[in-house]
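test case, fold it:
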Amino acid sequence: MINSAISTINNLLWGQGQILIYLLLFAGFWFSFKLKFVQFRHFRYMFKVMKDSTQGDKSGISSFQALCTGLSARVGTGNLAGVAIAISLGGSGAVFWMWLIALLGMATGFAESVLGQLYKIRDGNNEFRGGPAYYIRKGLNKPWLAVLFALCLFLGYGVSFSAMQANTIADALNNTFAIDPTYTGAVIAVIAGFIVVGGLRSIARFAELIVPFMGLAFVAVALVITAINIQHLPAMFADMFASAFGLTEAGAGALGAAIKNGIQRGLYSNEAGAGSVPHAAAGASPVPNHPVAQGYVQMLGVFVDTIVLCSCTAVVILLSDITISGEMEGIGMTQNAMSSHFGEFGHYFVAAAITLFAFTSVVANYAYAESNLHLFKLDNKLGRAAYTALYLFMVFWGATASLKEVWSMADAALGLMTLVNVYAIVLLTPTIVSITKDYQSQLKTNKTPEFKLDNVDIQGKTEKGVWE
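The predicted structure follows:
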């Protein structure tokens, strides 16, 4: 009965109904237009704002830590297994649609992260917390919708997403080293437990150490593969664009599959509009101390995740000599592609990469759901202990579950979250536009932007003592 319900939801949101595909395209165009294509106009500034991003304070983590925490959740199975699934089901053209949804999603990611910062609160430890549930409650004054989002988030990040990441790690290690998934699940749960018990700061410090290292290593390997196969690049790009617009032999049917799978997996990878990354954004004390500064930081996260890292996986697969079957394939396809380039070392490298990528996602997922305990007045020892126990159990269970079962549950949770979040941020557009204009007008006068509530028009109310 549960599988039937999940299947119905996914069919409505992702399948024949394709509600989310249209919704996310609308959101991307909407915020790109309303923010005057900030992702292109301020592309260079997006990197410049990172200059002082390593500074934090006792109330919040640094902007760089927030970026790494966001990338910890983003950079996972979506980059290695998700790209393989998109290509196996949608052909090489799916990569083009992943790029498109990322470029549009940069504006959406900017908008939701700005709101996460603006409406953040202080928890019982006097640390910053926030996310869609908080800006829905404080900005829109819709507590019932805030609770609905938080429940969807617990279903997704608190339950199914970590199970899915554990499943991918177990699958990769089983394929390479024949390690029993049960043992893998137990080890992941124990190590994750040691890290998450320290809360957001512990998770942010872990992300700050691991994410840059693993990202640069993966990009370096992809560049080596590109250099070795540089003569095949023109043919690869020609096939990609022909497939993206249905110009191959398969025709219109392949076009639909490319668009659907590219956008679906692109969203899953960069999470723009899903309402997840605002939790990391809200936990930061940005420099300059203005909500919009963190919007630029998290917009960079969308770019790095999809335009850079997902493209690396696509290059590894499309420049290999493996056959694309048309059947759903995950991490095994990426491993086979890497092995075609580097032999047995390829299998070992992907196993190590997916273990790191997915494990950082497992840890960051905990932080997102944990941020919403305050909403239910469970931000105490008992509430945290109960949530942590459920989270670790799902990590252990996910390692032995089937690929299709876990991904279907994750797709349903992500879809429901996105539906609620996009509805909320579109309603909060006047606030996003107002504070973005305030920030950018100060930039034009060569001032270091400073946030003052009296200078902007916002909907609802912010938490007392945060911005006054």
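
okay, CA-based contacts and neighbour counts for the rest of this
Will do.

residues contacting stretch 271-280, please?
24, 27, 66-67, 69-70, 74, 102, 105-106, 108-109, 112-117, 129-132, 153, 267, 298, 302, 368, 371, 414-415, 417-419, 421-422 (Cα atoms under 8 Å, 6 or more residues apart in numbering).

do the same with stretch 298-305
39, 46-47, 67, 70-71, 74-75, 79, 102-103, 105-107, 109-110, 113, 269-272, 277, 281.

rewinding a little: list the ones among the contacts of stretch 271-280 that fall in helices.
Using DSSP state H, the members of those that fall in helices are 24, 27, 66-67, 69-70, 74, 102, 105-106, 108-109, 112-117, 132, 153, 267, 298, 302, 368, 414-415, 417-419, 421-422.

mind checking which of those are buried?
Buried members of those, counted by 16 or more other Cα atoms under 10 Å: 24, 27, 66-67, 69-70, 74, 102, 105-106, 108-109, 112-117, 132, 153, 267, 298, 302, 368, 414-415, 417-419, 421-422.

quick one more, to check against the first:
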Amino acid sequence: MIQQIVDTINGIVWGPITLFLIVGTGVFLTFRLGFIQVRSLPYALKLVFTKSKKGDKKEKGDITHFQSLMTAMAATLGIGNMTGVASAILLGGVGALVWMWVAAFFGMATKYSEAILAVKYRTVNHKGEISGGPMYYIEKGLGWKWLAVLFALFGFLASFGIGNMTQSNTVAGSLQATFNINPWITGFVLMVLTALVLLGGIRGIGMINAVFVPFMALFYLSGGFIIILLNITEVPAAFAVIFEAAFNPQAAGAGAIGIAIRYGIARGVFSNEAGLGSAPIAAAAAKTDYPGRQALVSMTGTFLDTMIVCTITGLVIVMSGLHLQLGADAAPVLTGDAFESFLPGFGNYIVVFGIIFFAYSTIIGWSYYGEKCFGYIFGDRNTIYYKIVFCIVVMIGAGQTVQLVWDIADIFNALMAIPNLIALCLLSGVIVSETNRFREVRKREKAEAKKLAG
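Down below sits the predicted model:
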């Protein structure tokens, strides 16, 4: 009965209007910003992987550019990159991968826009910590307090789905299948580990993720790269199958194009979170001199998440052919089985430990998002109650049924995205203005650099 109700709501909130709004907002912002995700990506990546200027330490903010991105990446680099990709392929066919890429390309402009507004409209709470995100730019930029509260409510509730139950549930399922560990034991351990980190606040979260995220990403990506390099001759055929299924599903033996689009976009958003309004909450905490600079850093998160990590997962699954043999409920094990088929006795462990690292970091990242949303509604002084409940739900989620957990997460993702996307469209003039302002700054910086070089 509960599953039927959830399925009905899911079908409504993830209907054509929401899908159009998500992709349409990205397309709209891409054109308004002159394809910034193409023109500025090299500089954005340089900002991520080079040391911040010494002067940045004097800027407002709680964490560095890199720590901010890693906190956002901690929340996005999760089971969406493994189980989410597998789920998209099983439910929407391999063509869903193309629609994940399309959504991610335009989502980079969306992610950039979210961050630029988050930094511009951020504020300082009673603890002296930075608070920002869609609830603040909706209230300050649009003057719509009611919509800001609505976003914060959905964000607070979403943190228990996308950033909590789905993560602990997948970790518990993987450990039970691989090592026969009781899900409730896994849930308890995750709850304790989460509670320990939450005591450190955003600075503690930022420092941990700055080390944790690069390590876990390299660990998982190394396994994927090895498989692809050892089977490089099969890669062109895999891409051919993917694109044929996306645009000619009958010929590829897949389902309807609409199904591929629906699951490709839904799981893509679950993975990279572009448009949800979650990542700008972390972006707002960054030490930066201009909103545009941090916005470029945030934009790279979508590129790294979907274009790199999800693509590697998708290629390994397609090359394995296992998606043709398993049912829709096999998403939790498909990626592990695919890796194992290429690296017997070792591949499954790459995915299992990848899931543990990715899911735990996502729980930590989303705890911060949920805390900020909760604090916006109920006051920062009361966030301790949120932290306690969040930790308890980590354990509860480990023992729930997989489909119900994922479907609830999908619902709150959509409900959270809608107020945020409306705000991005209505505040697009501010986004363009801040972008132009930063372009002038970049021109001056380039001129100064030329003088020094000359």
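
relative to the whole chain's centre, how far out is stretch 179-189 of structure 2?
Stretch 179-189 of structure 2 sits 25 Å away from the centroid of its parent chain (Cα atoms, centre = their mean, to the nearest Å).

how about the contacts made by the closest residue to K140 of structure 2 other than its chain neighbours?
The shortest distance from K140 of structure 2 to any non-neighbouring residue, by Cα to Cα, 6 or more residues apart in numbering, is to Y121 (6.8 Å). By Cα under 8 Å, 6+ apart, Y121 of structure 2 lies in contact with G132, Y136, Y137, K140, G141.

Y121 of structure 2 matches what in structure 1?
By TM-score structural alignment, Y121 of structure 2 lines up with Y119 in structure 1.

now do M100 of structure 2
Using TM-score structural alignment, M100 of structure 2 lines up with M98 in structure 1.

that match and R265 of structure 1, how far apart?
Distance, M98 of structure 1 to R265 of structure 1, using Cα to Cα, to the nearest Å: 7 Å.

any idea how many residues pack against the corresponding residue of structure 1 for A238 of structure 2?
In structure 1, the residue paired with A238 of structure 2 is M236, using TM-score structural alignment. M236 of structure 1 has 15 neighbours, counted by other Cα atoms under 10 Å.

isn't M236 of structure 1 up against D321?
No - M236 of structure 1 is beyond contact range of D321, at 11.9 Å (criterion: Cα atoms under 8 Å).

show me which parts of stretch 446-454 of structure 2 are buried, residue by residue.
Buried-residue list, stretch 446-454 of structure 2, by 16+ other Cα under 10 Å: empty.

I meant to write stretch 9-28 of structure 2 there.
Quick answer for stretch 9-28 of structure 2 (16+ other Cα under 10 Å): 9-10, 13-14, 18-19, 21-28.

nearest to Q403 of structure 2 among those?
Taking Cα to Cα as the measure, Q403 of structure 2 lies nearest N10 of the buried residues of stretch 9-28 of structure 2, at 11.9 Å.

which residue is the nearest non-sequential neighbour of that closest one?
With sequence-adjacent residues excluded and distances taken as Cα to Cα, 6+ apart, N10 of structure 2 is closest to I411, at 5.5 Å.

can you pull the contacts of I79 of structure 2?
Q167, T170, S271, I355, F358, A359.

for these, work out which two are farthest apart.
Longest span within those, Cα to Cα: T170 and S271, 14.3 Å.
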